[in-house]
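> One predicted model, sequence on top.
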Amino acid sequence: MKLEVLEKDRYYHIYNRGINGNNIFENDANKHYFLKQLGKYSEDKISIFAYCLMNNHFHLVIRLNVEEKEVTQAFSNLFNSYAKAFNKQTQRTGSLFEKHFKRIMLKDENYLKQLIIYVHLNPKHHFDLDFKDFKFSSYQAFLSDKETKIERDEVLTLFGDLENFIFCHNQKNNLLNETYTFE
């Protein structure tokens, strides 16, 4: 599979999972550490619009603020740093992630909005968990007044306002509930 070239000022869905579908996060501390390392290695290189950390995979919605080489190196440093710490903690060796992180360039604003919702609803897709209460997605950062590295204002402007942001998430969640309801 040929990897999509990353371009400055473009939006991307970045994701990866554990090798063989294995967990990359064993506990909340692992997820906190991953987010800390993400902030450390990506600061000023990317803007983060959404994220979700599941046990065996993660999703990021980002925009590149610098050239590809810098961002690719930052992600490499992040994943290597995290894998070394995880392997040490869990007394394992070898690769943690599938070979390369996946990336899909977002073609338009509507795709960006739909992807943000998809990423936030990921706990529903995989574990039938309420996305509103899931601790390791960026959804709650949009509802909070606390300082965040998420591009809160830009995303809320994209959706029109906070009320519409919430409405769009609930509407998509309701559609998923209808899909899974059997009579």
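Done, it's in. Residues are numbered from 1 along each chain as shown.

> For the rest of this, base every contact and every neighbour count on C-alpha atoms.
Will do.

> Mind naming the longest helix for this protein?
Longest helix in the chain, counting residues (DSSP state H): helix 68-90.

> which of the residues in the very next helix or strand once past that one are buried?
Proceeding N to C from helix 68-90, the next assigned helix or strand is strand 102-105, under DSSP states H and E. For strand 102-105, the buried set under the neighbour-count rule, 16 or more other CA atoms under 10 Å, comprises 102-103, 105.

> A further structure is provided below for comparison with the first:
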Amino acid sequence: MRSHMKLEVLEKDYYYHIYNRGINGTTIFENDSNKLYFLKQLAKYTENKISIFAYCLMNNHFHLVIRLKAEEKEVTQGFSNLFNSYAKAFNKQINRTGSLFEKHFKRIKLKDENYLKQLIIYVHLNPKHHFDLDFKNFKFSSFQAYLSDKETRIERDETISLFGDLENFIFCHNQKNNLLNEIYTFE
């Protein structure tokens, strides 16, 4: 029998990497409007419960970097409502039934500020990592929200000050991206 990994407890004021994928690797976003709807539901069900530092929506999985603003029960309920409402709409749209996401969303508590910075970069570089797409122009990650001055739910100022300034924020992403390019060239 496989032992079940105990789910990390979500604690208020701590940072987490939240991610999940479609059950059996199934597609959870068929198109851009699915992704926009997911983001809309995310905003609706987690408002005042979490702060978002980064996100990326890929076709069969997503990543979020968050900090809890509320107690665990409220936050897990918010996520549960988000996933249920999204799955319902998605299933109806493509005429499918049953679970869409793997049973429990994965959560990893971030140990320190350095890990937080590395994770924000990792999440933004996901399109590069999976599909060799240019992460800077990928529409469904929070990277572009950092370059823009449009209103956003992302914790823009706090994150940028974590990196010192916007210039260094971009520099760190490019550095990591160049490193990935080198690794891929060797394969």
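Arrived safely, thanks for sending. Worth saying up front: this structure is predicted, and the values here are computed from it rather than measured.

> Now render the buried residues of strand 102-105 of structure 1 as CSV, adding distance to residue 64 of structure 1.
Listed next are the buried residues of strand 102-105 of structure 1 as CSV, based on distance: CA to CA, whole Å:
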residue, distance to residue 64 of structure 1
102, 15
103, 12
105, 11
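
> Would you mind giving the residues in structure 2 matched to the longest helix of structure 1?
Aligned using TM-score structural alignment, helix 68-90 of structure 1 spans residues 72-94 in structure 2.

> Relative to structure 1, what is the average displacement of that stretch?
Compared with structure 1 after the fit, stretch 72-94 of structure 2 shows a mean deviation of 0.2 Å (mean CA distance after the TM-score superposition for structure 1).

> Other residues contacting that stretch?
Stretch 72-94 of structure 2 has contacts (CA atoms under 8 Å, 6 or more residues apart in numbering) with 9-12, 28, 34, 37-38, 41-42, 45-46, 49-50, 68, 97-101.

> Out of the residues you listed, which sit inside helices?
Per DSSP H, the contacts of stretch 72-94 of structure 2 map to helices at 34, 37-38, 41-42, 45-46.

> Out of those residues, flag the one nearest to residue 161 of structure 2.
Closest to residue 161 of structure 2 out of these is residue 46 (23.9 Å), distances taken as CA to CA.

> one step back: out of the contacts of stretch 72-94 of structure 2, which are buried?
10-11, 28, 34, 38, 41-42, 45-46, 49-50, 68, 100-101.

> Among the residues you listed, which pair sits farthest apart?
The distance between the two most remote of those (CA to CA) is 29.8 Å, for 11 and 34.

> all strands of structure 2, in order?
Taking DSSP state E to define them, one finds strands in structure 2 at 15-21, 50-57, 61-68, 106-109.

> between those, which one is nearest to residue 159 of structure 2?
strand 50-57 (6.7 Å).

> which bit of structure 1 covers that closest one?
With TM-score structural alignment applied, strand 50-57 of structure 2 matches the range 46-53 in structure 1.

> Of all the residues in the matching stretch, which ones are buried?
46-53.

> same deal with stretch 17-35 of structure 2?
Residues 17-23, 27-29, 34-35 are the ones in stretch 17-35 of structure 2 that count as buried (16+ other CA under 10 Å).

> Please compute how far that stretch lies from its chain's middle.
Centroid displacement of stretch 17-35 of structure 2 relative to its chain, using CA atoms, centre = their mean, to the nearest Å, is 11 Å.

> Ends of it, what's the gap?
19 Å (CA to CA, to the nearest Å).

> now swap in stretch 100-109 of structure 2 and tell me
24 Å.

> ditto for stretch 92-111 of structure 2
End-to-end distance for stretch 92-111 of structure 2, by CA to CA: 40 Å.

> what's the neighbour count on the nearest residue in space to residue 39 of structure 1 that is not next to it in sequence?
Closest residue in space to residue 39 of structure 1, ignoring its immediate chain neighbours: residue 149 at 7.8 Å, by CA to CA, 6 or more residues apart in numbering. A total of 12 residues lie near residue 149 of structure 1 under the criterion other CA atoms under 10 Å.

> Check the alignment and tell me where residue 149 of structure 1 lands in structure 2.
In structure 2, the residue matched to residue 149 of structure 1 (TM-score structural alignment) is residue 153.

> Same check on residue 173 of structure 1?
Using TM-score structural alignment, residue 173 of structure 1 lines up with residue 177 in structure 2.

> Now for that match: which residues touch it?
With contact set as CA under 8 Å, 6+ apart, residue 177 of structure 2 has these partners: 125, 128.

> 10 Å instead, please
With contact set as CA atoms under 10 Å, 6 or more residues apart in numbering, residue 177 of structure 2 has these partners: 121-122, 124-125, 128-129, 134-135, 171, 183.

> re the thing from before, of the buried residues of stretch 17-35 of structure 2, which pair is most distant in space?
Using CA to CA, the pair of the buried residues of stretch 17-35 of structure 2 lying farthest apart is 17 and 34, separated by 21.9 Å.

> from memory residue 9 of structure 1 sits against residue 106, does it?
No: look at residue 9 of structure 1 against residue 106 with CA atoms under 10 Å: they stay out of range, at 11.2 Å.
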